[in-house]
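> My questions concern the predicted model and sequence given below.
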Amino acid sequence: MTKLRQVKVLHGHGLSMVDAVRQIGISRHMFYRWRKQSGEMNRAQLSRRKDLEKEKERRRRAVSDLTLENLVLTEAARGNF
């Protein structure tokens, strides 16, 4: 986020986008990928997004664990152990 802001400021001071990106030390492709991912979000929105992604991953693991546990119990109930 900080680097995106730095590029925006340098570009505003008259540097071309390519020169601004080069000056902060990242590739053009990385800059455009970061910009595409974050869009025009502010810090609070990015923080919220990261929190939601962590929660989503936690829930995905919980469902996976429960599914595996369910399969084991199903096999045990059939007597195929």
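Received the coordinates, thanks.
> okay, CA-based contacts and neighbour counts for the rest of this
Will do.
> Could you point out the longest helix of the protein?
Within the chain, and with DSSP state H defining each element, the longest helix by residue count is helix 43-78.
> try this one next to it:
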Amino acid sequence: MKKSKFSDSQVMEALKRVEGGLSVPELCRELGISSATFYKWRAKYGGMDTSMIARMKELEAVDRTKIG
């Protein structure tokens, strides 16, 4: 799986900026991402804080080691 060039806190900040009124196309231009990437972030991380994201990634890593 490809590692994101954005940290968890950067993703959270991007989501908060859109909630604060910045348009999705403007944010995507600033960050150099596609709108699909933004909406994927929102679907996956919307409503979470940074610590919740870190815990989710930790659990996903444990699952990968058990499966593979």
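Nice, thanks for sending it over. A quick note: this is a predicted structure, and the numbers were derived from the prediction, not measured.
> Once they're superposed, what TM-score comes out?
The TM-score (TM-score structural alignment, normalised by the length of structure 2) is 0.66; 60 aligned residues with a C-alpha RMSD of 2.2 Å.
> what about the longest helix of structure 1, distance to the chain center?
17 Å (C-alpha atoms, centre = their mean, to the nearest Å).
> and if you look at stretch 17-24 of structure 1?
The gap between the average C-alpha position of stretch 17-24 of structure 1 and the chain average comes to 23 Å, counting by C-alpha atoms, centre = their mean.
> next one: stretch 34-49 of structure 2
5 Å.
> Pull up the aligned stretch in structure 1 for that stretch.
Across structure 1, the stretch matching stretch 34-49 of structure 2 (TM-score structural alignment) is residues 27-42.
> buried stuff in the matching stretch?
Judged by neighbour count (16 or more other C-alpha atoms under 10 Å), stretch 27-42 of structure 1 contains these buried residues: F31, S38.
> cool, stretch 18-32 of structure 2 as well?
For stretch 18-32 of structure 2, using 16+ other C-alpha under 10 Å, the buried residues are V24, L27, C28.
> how long is it from one end to the other?
In stretch 18-32 of structure 2, first residue to last residue: 15 Å (C-alpha to C-alpha, to the nearest Å).
> Keep only those of the buried residues of stretch 18-32 of structure 2 that are in helices.
Filtering those for helices - DSSP H - leaves V24, L27, C28.
> Distance-wise, check the last one relative to K16 of structure 2.
Same thing as C28 of structure 2. Note on C28 of structure 2: its distance to K16 of structure 2, by C-alpha to C-alpha, is 13 Å.
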